[in-house]
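Chemist: Mind looking at a prediction? Sequence and model below.
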Amino acid sequence: MFGNEKNLKFLDSHEWARDDDGVVTVGISNHAQELLGDIVYVELPQIGSNVSQKDGVAIVESVKAASDVYSPLTGEIVEINEKLSDNPEIINSSPYEDGWFFKVKPQNIDELEEMLDSDAYKKLSEE
């Protein structure tokens, strides 16, 4: 279950973040998409929006529930995953690769260090 997540950081609310040369890609964890079930809709933030750490900036809806997606960092939304608008089920099949939600240019990259590493997140998600 935790193969390609070793280089990711996690919020306890199930978002993941990956630093891609100073721009941080954000999505929801495999555990979160399994809990949600079949994802049917995603509302993404606006490019150029300024967000604060742990702000709800996107919404993911499944056949079971709707959930906020929180920003792990303070910064500016610089890109969104347009593919999710027409194909939100990508999140179910590829939560760490093709199913990312948005990218943030952080004001303070050190906020990543406040997040859980994959081992701590795995422990949390098994509770």
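Modeler: Here it is on my side, so go on.

Chemist: Please make it C-alpha for all contacts and neighbour counts, starting now.
Modeler: Fine.

Chemist: Spell out the residue ranges of the strands in the protein.
Modeler: For the chain, applying DSSP state E gives strands covering 9-10, 15-20, 23-28, 39-43, 50-51, 56-62, 66-70, 75-80, 102-106.

Chemist: Among these, which comes closest to residue 126?
Modeler: strand 9-10 (14.2 Å; C-alpha to C-alpha).

Chemist: From the contact counts, what lies against the closest one?
Modeler: Packed against strand 9-10 by the contact rule (3 or more C-alpha pairs under 8 Å, 6 or more residues apart in numbering; DSSP states H and E) you find strand 15-20, helix 118-126.

Chemist: Below is structure B, check it against A:
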Amino acid sequence: MLTSSLQYTIKDTLSLPLSFQAYHHFRTSYVTRIEWIEADARNTDVKIDVRWYYRPEESIGGHRQFHGSKEVFLSYHFDVQSADTVKARCTVHSFKSYTKLNAIGNDDFFYRFEYNSFTGAFNPDRVAM
């Protein structure tokens, strides 16, 4: 799928801009993963079904000492967004592949947990230290 000169497909991770009200936070975007892409017959109205990544600060338990500055949690929060809201592509690595990167860019993140935003539960519920 091509939107605003950015090409993407299912399972790509993207950066979506924050709403105006959320700009007071330290970050500049949300991180999502594409689950499905839908378009009308003329490809003028493209919608993406996304799965949200949460940052530690957004979880019920908050940021913990062992959380990394670029850590995100894959959530069970799904949503439909207009493809026009896509800001840029980003990369969410496994923790193991993230630790092997030679250079970490602004668009690199990692995850080790899935997060249920309704219950506050993590999967897995423990981390090796």
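Modeler: Looks like it came in fine. This is a predicted model, so every value here is computed, not measured.

Chemist: TM-score for this pair?
Modeler: Overlay of the two chains. TM-score (TM-score structural alignment, normalised by the length of the first structure): 0.32; 60 aligned residues with a C-alpha RMSD of 3.8 Å.

Chemist: re the thing from before, distance to residue 126 of the first structure added to the strands of the first structure, as TSV?
Modeler: Conversion of the strands of the first structure to TSV gives the following (distance: least, C-alpha to C-alpha, whole Å):
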stretch	distance to residue 126 of the first structure
strand 9-10	14
strand 15-20	16
strand 23-28	16
strand 39-43	22
strand 50-51	30
strand 56-62	22
strand 66-70	20
strand 75-80	30
strand 102-106	26
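
Chemist: for those strands, which one sits closest to residue 122 of the first structure?
Modeler: Nearest of those (C-alpha to C-alpha): strand 9-10, 9.6 Å.

Chemist: Could I get the contacting residues of residue 31 of the second structure?
Modeler: 13-16, 52-54, 90 (C-alpha atoms under 8 Å, 6 or more residues apart in numbering).

Chemist: can you pull the buried residues of the helix or strand hosting residue 92 of the second structure?
Modeler: Residue 92 of the second structure belongs to strand 88-94 when elements are defined using DSSP states H and E. For strand 88-94 of the second structure, a neighbour-count test (16 or more other C-alpha atoms under 10 Å) marks 88-93 as buried.

Chemist: Of the contacts of residue 31 of the second structure, which pair is most distant in space?
Modeler: Greatest spacing in the contacts of residue 31 of the second structure, by C-alpha to C-alpha: 54 and 90 (14.5 Å).

Chemist: Thank you, goodbye.
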